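Student: sequence plus predicted model, see below.
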Amino acid sequence: MTASAMEKIYHHYSGPVFRYFYRMGGDYNLAEELTQETFYRVLVSLKRYRGESTLSTWLFRIAFHVYTVNLRSHFRSRCLPLDQDIPDMGRFGDPVRSLEKAENHQLISLALQQLPAGYRTVIVLRIFEGLSFEEIGAVLNKSPSTTRVALSRARQRYRQVYNQLANGYSD
């Protein structure tokens, strides 16, 4: 593999991989660190890629493994800091609307962080990264139908958590 080919892979997939980690853990620095670890592992194991799945599926499988290993070794807080999404408020526009938008975004992030890791993974890969059920199944070593059921349950649990948070309750 040439350096330019690896660079193309990195530029194409680093954003989605970073977003996956950020949405899974809510920590910008950790997401950067895990993204770097993922691409290091991709570089080391690229010779073993056999093309049995798409490159994105194979890469997200590595990212999922990196996240799982990190989760096991470092138990971290599952909530975002309260000021995480406030920087958008400095932009032009209605400050009340900006605050409401930031609060809603914060509520969505908090609800996502309170889901079990398996549910969070399915939601992030399907909704935010646009992977198919077949691709998510390959990442998680599950069938597409099992992945569909998991997404349905994850959405249901997400709605419950979101509504509790929106009404002022917390787990």
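Tutor: Arrived safely.

Student: alpha carbons only for contacts and neighbour counts from here, please
Tutor: Fine.

Student: nearest residue to the residue nearest the centre of the chain in space, please, no chain neighbours.
Tutor: Closest to where the C-alpha atoms of the chain average out (CA atoms, centre = their mean) is Y20, at 2.5 Å. Closest residue to Y20 apart from its sequence neighbours, by CA to CA, 6 or more residues apart in numbering: V124 at 6.3 Å.

Student: follow-up on the earlier one: check contacts around the residue nearest to the centre of the chain.
Tutor: When contacts are counted by CA atoms under 8 Å, 6 or more residues apart in numbering, Y20 is found next to V124, L125, E129.

Student: most distant residue from the centre of the protein?
Tutor: Most distant from the centre of the chain: D94, at 30.1 Å, with distances by CA atoms, centre = their mean.

Student: any idea how far V161 lies from N104?
Tutor: According to CA to CA, to the nearest Å, V161 stands 14 Å off from N104.

Student: cool, L46 as well?
Tutor: To N104, L46 is 40 Å away according to CA to CA.

Student: ok so, going back, neighbours of the residue nearest to Y20, how many?
Tutor: By other CA atoms under 10 Å, 20 other residues sit near V124.

Student: my guess is it contacts F21. True?
Tutor: No. Counting by CA atoms under 8 Å, V124 does not reach F21; the two are 9.2 Å apart.

Student: give me the helices and strands touching the helix or strand in which A138 is found, please.
Tutor: Assigned by DSSP states H and E, A138 falls within helix 133-140. With contacts taken as 3 or more CA pairs under 8 Å, 6 or more residues apart in numbering; DSSP states H and E, helix 133-140 sits against helix 55-73, helix 144-166.

Student: presented hereafter is structure B, for comparison with structure A:
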Amino acid sequence: MKKDALDEVYRLYSKQVYLYAYALCGNVHMAEDLTGDTFYKAMLALDKHVPNIKYWLLRVCRNLFFDCCRKGPKEMLPLEETVLSTGEDPLEMLLQNEKKQQLSAAMKELSQSDRELLTMFYFLDCSIHQIAAFTERTPGSIKTALSRARIRLKNILQED
């Protein structure tokens, strides 16, 4: 991979890697660190040909997260939400932000594996077979786990 290719890969996948990292750790600052470290590893692998770069980046991010977990729990910093001005109707933006905050809070109540599956399937547009290959599980077990995660998320959202 050359430097121009790394720039293109960063442009294409940085948001997805960040979202995946955030789903794993639930912390904005740690997700930023994991994303940066993931692309640092990609930079170190400039000479290597990686056949499916998106899933390679996600695997690197996941391994970095597990390395951080093994090193011991760190004090988690509070999550800070930022609102970007888009020129939309303020009331509509407020309602959308409320829904996003409810979903974010409900996702935090799920287990790490449930968050990971839901994020990969709904936000990173990964197929069942891709998730199965990535997590080294069967497609049937992924479908079952995804169904159960959706039910748990639905129950959490209904409680609120």
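Tutor: Perfect, thanks for sending it. All values derive from a computational prediction rather than experimental measurement.

Student: in the second structure, what stretch matches the helix holding A138 of the first structure?
Tutor: The aligned range for helix 133-140 of the first structure in the second structure is 128-135, by TM-score structural alignment.

Student: how close does that stretch sit to the first structure?
Tutor: Comparison of stretch 128-135 of the second structure with the first structure after fitting gives an average deviation of 1.5 Å (mean CA distance after the TM-score superposition for the first structure).

Student: picking that back up, so which strand or helix has the residue nearest to the centre of the first structure?
Tutor: Assigning secondary structure by DSSP H and E places Y20 of the first structure in helix 3-25.

Student: could you check the angle that helix makes with helix 55-73?
Tutor: Counting by axes from the mean of the first three to the mean of the last three CA atoms, to 10 degrees, helix 3-25 of the first structure lies at 50 degrees to helix 55-73.

Student: give the buried residues for helix 3-25 of the first structure.
Tutor: Neighbour-count burial for helix 3-25 of the first structure flags 9-10, 13-14, 16-25 (criterion: 16 or more other CA atoms under 10 Å).

Student: which of those residues sits closest to A117 of the first structure?
Tutor: Using CA to CA, the shortest approach to A117 of the first structure within the buried residues of helix 3-25 of the first structure belongs to M24, at 7.4 Å.

Student: the closest one contacts T121, correct?
Tutor: Yes. Taking CA under 8 Å as the definition, M24 of the first structure is a contact partner of T121 at 6.8 Å.

Student: joint contacts of the two?
Tutor: Common neighbours of M24 of the first structure and T121, using CA under 8 Å, 6+ apart, do not exist here.

Student: about what we covered before: and the residue nearest to Y20 of the first structure, what pairs with it in the second structure?
Tutor: Under the alignment (TM-score structural alignment), V124 of the first structure pairs with T119 of the second structure.

Student: how near is its match to L46 of the second structure?
Tutor: Noted for T119 of the second structure: a distance of 28 Å to L46 of the second structure, by CA to CA.

Student: what's the neighbour count on the counterpart of A154 of the first structure in the second structure?
Tutor: Taking TM-score structural alignment, the alignment pairs A154 of the first structure with A149 from the second structure. Neighbourhood size, A149 of the second structure [other CA under 10 Å]: 21.

Student: residues in contact with A149 of the second structure?
Tutor: Each residue near A149 of the second structure by CA under 8 Å, 6+ apart is listed here: L110, D114, R115, L117, L118.

Student: surely the first one and I151 touch.
Tutor: No. Counting by CA under 8 Å, no contact exists between L110 of the second structure and I151, whose distance comes to 10.7 Å.

Student: quick one, which of V161 and N104 of the first structure is more surrounded?
Tutor: Neighbour comparison, V161 of the first structure and N104: the larger count goes to V161, with 23 against 13 (by other CA under 10 Å).

Student: what's near enough to touch the nearest residue in space to that one that is not next to it in sequence?
Tutor: Among residues not flanking V161 of the first structure along the chain, A111 sits closest, at 5.6 Å (CA to CA, 6+ apart). Counting by CA under 8 Å, 6+ apart, A111 of the first structure touches Y158, V161, Y162, L165.

Student: and the third one, how close does it get to A150 of the first structure?
Tutor: Distance from Y162 of the first structure to A150 of the first structure, counting by CA to CA: 18 Å.
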